[in-house]
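> generate a structure from the sequence data that follows.
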Amino acid sequence: MALPNREGQRVPNVTFPTRQNNEWVNVTTDEIFNGKTVVVFSLPGAFTPTCSSTHLPRFNELAPVFRKNGVDEIVCVSVNDTFVMNEWAADQECDHVRVIPDGNGEFTDGMGMLVNKEDLGFGMRSWRYSMLVKDGLIVKMFIEPEVPGDPFEVSDADTMLKFINPMATAPRVATVFSKPTCPFCLRAKSMLEDAGIPYEEITVGNSGITSRTLRAVANAGTVPQVFIDGDLIGGSEALQAYLQSENSNAA
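All right, here's what the predicted structure looks like:
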């Protein structure tokens, strides 16, 4: 039997028992959805590979763009208890995503998305999907195809963003390999900040990321090494040339 598309219907009326600040707090669907535009994505389980490596982090990364396009909140739902979901949230990049534990599967069942994953030892879990909800009314659903395994083709953050605004663009992000005492690293980070490009900083040293790792990744042993959207730009001079070229093209 095909999984139901519930566009045009209201979300199920459910109360979620959650654990917040060492206390039990009931969260209702009315609180989550009433009077708000909410993007929901649901997945088979916390700590599972695709959910942790791609699904959740990308929604979190694009959250500022969703907000600029009228989305009040992004909610992740999984059939896990609140303790598991809290630990997963603490382990993940999800400061812009609200994780909701559907421990009893009541919301997921109401959506018609509760599926049997006994073959994996999971029991009953959610099929992977995403949806846009306005004031409790489901406007759009992206449901993964019903094929074996755990397909991840249409419920991703980029697909949802494109539906909301086909002209929306994802923000550029940078990665900077650096050392604490390196003046060229400080210069590179300053240039990224001036250009409005958010970055993560990876410190090269004796523990963790070493010069050998840097050579393997960037084919270079000097810092900084700057990547923008996954593309290697190079050191501070290369970054300056890259940004100047962008400014020239924009003019």
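> from here on, just use CA atoms for contacts and neighbour counts.
Will do.
> tell me how far Gly121 lies from Cys51.
17 Å (CA to CA, to the nearest Å).
> here is the second sequence; please produce its structure so I can put it next to the first one:
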Amino acid sequence: MAIKVGDRLPEATFKIMTADGPGEKTTKELFDGKTVVLFAVPGAFTPTCHMNHLPGFVEHADTIKAKGVDTIAVVAVNDLFVMDAWAKASNANGKVEFLSDTDASFVKALDLGLDAPIFGHTRAQRFALIAKDGEVTFLAVEESPGEATATGAAAILEAL
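A predicted model of the protein is given here:
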């Protein structure tokens, strides 16, 4: 059963790029004692993700954070080098954290994996959530991976 409002996020470890090279960040480090907006995309640089979904969060990062959000993060089932390149290409560094769920273990634990033959392996469904101290207080999942309305920055701003 998919995660829902009121549930705690599962333990997971993401791959991230640090100033010193590849690193890791746990869900405990990301969520404990914080208010976090986390959105997921089927893939870095894919059309809807790159041109529609991510740009709203980059553009409205300050407004979202002004509403009490400590961190805005995006997760995808891509390797950390792709996620790092996407962060740089999107001018999102310092606004959005880029998390690599390399083996899809996090999205599978949420029961929000997407099996689409075009990708060749499990990816994340397009979703967005707000978590306070690791508990989900808002969750939206798009009906179609090509849509980014219910999970976009405007929807998150309304939910906050």
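> out of Gly121 and Cys51 of the first structure, which sits in the more crowded spot?
Remark: of Gly121 of the first structure and Cys51, Cys51 carries more neighbours, 18 against 8, as counted by other CA atoms under 10 Å.
> neighbours of the nearest residue to the more buried one once chain neighbours are set aside, how many?
The shortest distance from Cys51 of the first structure to any non-neighbouring residue, by CA to CA, 6 or more residues apart in numbering, is to Leu43 (6.7 Å). Neighbour count for Leu43 of the first structure, taken as other CA under 10 Å: 23.
> and whichever residue in the first structure pairs up with Ala131 of the second structure, helix, strand or coil?
Ala131 of the second structure maps onto Val133 of the first structure when the alignment is built from TM-score structural alignment. Three-state assignment for Val133 of the first structure (DSSP: H, G, I helix; E, B strand; the rest coil): strand.
> and Val133 of the first structure, what is it in contact with?
Residues in contact with Val133 of the first structure (CA atoms under 8 Å, 6 or more residues apart in numbering) are Phe33, Thr37, Val38, Val39, Val40, Val139, Lys140.
> what's the second one aligned with over in the second structure?
The one in question is Thr37 of the first structure. Match for Thr37 of the first structure (TM-score structural alignment): Thr35.
> who's in contact with its match?
For Thr35 of the second structure, counting by CA under 8 Å, 6+ apart, the contacting residues are Gly68, Val69, Asp70, Thr71, Ile130, Ala131, Lys132, Asp133.
> and Gly45 of the first structure, by the same measure?
Counting by CA under 8 Å, 6+ apart, Gly45 of the first structure makes contact with Cys51, Ser78, Val79, Asn80, Arg125, Ser126.
> mind checking which of these are buried?
Cys51, Ser78, Val79, Asn80, Arg125, Ser126 (16 or more other CA atoms under 10 Å).
> re the thing from before, tell me the one of the contacts of Val133 of the first structure nearest Gln20 of the first structure?
Phe33 (19.5 Å; CA to CA).
> can you get me a residue count around the closest one?
With neighbours defined by other CA under 10 Å, the count for Phe33 of the first structure comes to 21.
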